[in-house]
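In: From the sequence below, what's the structure:
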Amino acid sequence: METKHRCAWCEKDDLYRNYHDNEWGKPVYDDKTIFEFLILETFQAGLSWYTVLAKRENFRKAFDDFDWNTIAHYSEVKMAELAEDSGIIRNKLKIKATVTNAQAFLKVQEEFGTFSKYIWGFVDGKPIDNQPKNLGEVKATTEISDKLSRDLKKRGFKFVGSTVVYAHMQATGMVNDHVMNCLTRK
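Out: Below you'll find the predicted structure:
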């Protein structure tokens, strides 16, 4: 019988291990968590996920617990305040994109009823289990993430390239990229 381990990427510390064991790759269907991960993933673009994860609680406070209705109406003053908040990633373009993405999120909800219904439609409502044998088999993008990225951009979302979108799909369990001998695969 093969020994169970965690996916190697998460062995940095307990913060990473806890995220891996309890969140990453677990299907998420509620708009609140989907939006949170969407925003966190857009801030991650060009940085390490660990950097974002370590600041996650600060992001929650700074961005009104990821309330897209509130964020969609942020003023220039509020965005300037966020750009001075050392608890988050102070990238002005990403802060502005968060407001833009909240506005686009609302439009998708209006059209589909929930953002979850929209985004999960790209995988027919159920997770894709890639069953990688090792991390080398885990892709950074797929045809589905390419398609979803293009559609999100068409709908006005920012910082949603295919790599960011695929990371979001992994985080929210739209795809399961836990390696086959990972302890999360009981």
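
In: Every contact and neighbour count from this point should use C-alpha atoms.
Out: Fine.

In: In contact with N134, which residues?
Out: V179, M180 (Cα atoms under 8 Å, 6 or more residues apart in numbering).

In: Quick check: it vs A104, distance?
Out: 36 Å (Cα to Cα, to the nearest Å).

In: which ones are touching T3?
Out: By Cα under 8 Å, 6+ apart, the neighbours of T3 are N181.

In: roughly how far out does stretch 12-30 sit from the chain middle?
Out: On the basis of Cα atoms, centre = their mean, to the nearest Å, the separation between the geometric centre of stretch 12-30 and that of its chain is 12 Å.

In: ugh, wrong one, stretch 163-171
Out: In terms of Cα atoms, centre = their mean, the gap separating the centre of stretch 163-171 from the centre of its chain is 6 Å.

In: do stretch 14-34 as well
Out: For stretch 14-34, the distance between its averaged C-alpha position and the chain's averaged C-alpha position is 9 Å (Cα atoms, centre = their mean).

In: mind checking the end-to-end distance for it?
Out: OK, stretch 14-34 end separation, Cα to Cα: 23 Å.

In: Excluding its own residues, what touches stretch 107-116? List them.
Out: By Cα under 8 Å, 6+ apart, the list of residues contacting stretch 107-116 reads Y29, D30, D31, I34, F105, Y118.

In: How about stretch 70-86?
Out: Stretch 70-86 is contacted by residues 62-64, 88, 90-92, 95-96, 98-103 when judged by Cα under 8 Å, 6+ apart.

In: Buried residues, that stretch. List them.
Out: Residues of stretch 70-86 classed as buried by neighbour count (16 or more other Cα atoms under 10 Å): I71, A72, Y74, M79, L82, A83.

In: before we go on, could you also do this sequence so I can check it against the first one:
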Amino acid sequence: MKTVRCEWANTSELDQTYHDEEWGVPVHDDQKLFEFLLLESMQAGLSWSTILKKRATLTEAFDQFDYKKIASYTEQKEAALLQNPGVIRHKLKIAAAITNAQKFIAVQQEFGSFDQYIWSFVDYQPLVNHWQEANEVPASTGLSDRISKDLKKRGFKFLGTTTVYAFMQAAGLVDDHLPYCFKRAAT
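Out: A predicted model of the protein is given here:
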């Protein structure tokens, strides 16, 4: 019997694995939340498949997404990342990763954890959407607008409303699995 997934996840084995094991699963671990923030900010303007293909290299290059280490990256480390062909060599995105690590720590200090902060926007429960077709799934919402504005106010970079909505999907703050998808049937 063939596994039926959301349409976007049928393009590659990497997409399928990500869809099946991660996308839409609620994340409460700050380390994993930062990983998704970094990956989604790197993805801006690119396909998610590109990020998945580079994920292993990005993980290694960014010290397993250790935000404490990333927050203290030097200009030399930043320059080395810009020379690494396995990462997204975009100066502003790499600078944003460092800034976002610093701001992530500031949010932890203010709220106790980034998890506490980000999940407060959805009252600590995933928002389960009931889209019928892939073309109904929005690229952004009023809520992603609000979160993006709050993150920007706190100094985060490269986290516009579309990127934030993709982060919300990745980290399970929203469940956008379509009704025919086996993951929707599991919830």
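
In: and the lengthiest helix in structure 1, how far from structure 2 on average?
Out: For structure 1, the helix reaching the highest residue count under DSSP state H is reported as helix 92-112. Mean deviation of helix 92-112 of structure 1 from its aligned counterpart in structure 2 after superposition (mean Cα distance after the TM-score superposition for structure 1): 0.3 Å.

In: Pull out the buried positions in that helix.
Out: 94-108.

In: cool, and stretch 143-155 of structure 2?
Out: Along stretch 143-155 of structure 2, these residues count as buried under the neighbour rule (16+ other Cα under 10 Å): S144, D145, I147, S148, K149, L151.

In: want to throw those into CSV with secondary structure and distance to V164 of structure 2?
Out: Putting the buried residues of stretch 143-155 of structure 2 into CSV (DSSP: H, G, I helix; E, B strand; the rest coil; distance: Cα to Cα, whole Å) gives the following:
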residue, secondary structure, distance to V164 of structure 2
S144, helix, 6
D145, helix, 8
I147, helix, 7
S148, helix, 6
K149, helix, 10
L151, helix, 9
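
In: For structure 1, which segments are assigned as helices?
Out: Secondary structure of structure 1 (DSSP H): helices at 14-22, 31-44, 49-54, 56-62, 68-71, 76-83, 92-112, 115-120, 143-154, 162-171.

In: Distance to H5 of structure 1 for those helices - can I get that in a markdown table?
Out: As requested, the helices of structure 1 are exported to a markdown table (distance: least, Cα to Cα, whole Å):
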| stretch | distance to H5 of structure 1 |
| --- | --- |
| helix 14-22 | 11 |
| helix 31-44 | 25 |
| helix 49-54 | 20 |
| helix 56-62 | 26 |
| helix 68-71 | 37 |
| helix 76-83 | 39 |
| helix 92-112 | 35 |
| helix 115-120 | 29 |
| helix 143-154 | 28 |
| helix 162-171 | 19 |
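
In: How about residues contacting stretch 141-156 of structure 2?
Out: Contacts of stretch 141-156 of structure 2 from elsewhere in the structure, counted by Cα under 8 Å, 6+ apart, are A96, T99, N100, K103, F121, L159, G160, T161, T162, V164, Y165, M168.

In: Name the residues that touch stretch 10-28 of structure 1?
Out: 34, 50, 54, 127, 170-178, 184.

In: Same question for stretch 40-52 of structure 2.
Out: Stretch 40-52 of structure 2 is contacted by residues L14, D15, L39, I88, K93, A97, F158, L159, T163, V164, A166, F167 when judged by Cα under 8 Å, 6+ apart.

In: try 10 Å
Out: With contacts defined as Cα atoms under 10 Å, 6 or more residues apart in numbering, stretch 40-52 of structure 2 is touched by 8-9, 11-12, 14-15, 18, 34-37, 39, 54-55, 57-58, 87-90, 92-94, 96-97, 100, 157-160, 162-168, 170.

In: Filter the contacts of stretch 107-116 of structure 1 down to just the buried residues.
Out: Y29, D31, I34, F105.

In: which ones are touching the second one?
Out: The contact partners of D31 of structure 1, by Cα under 10 Å, 6+ apart, come to F37, W68, F105, Q109, T114, F115, S116, K117, I119.
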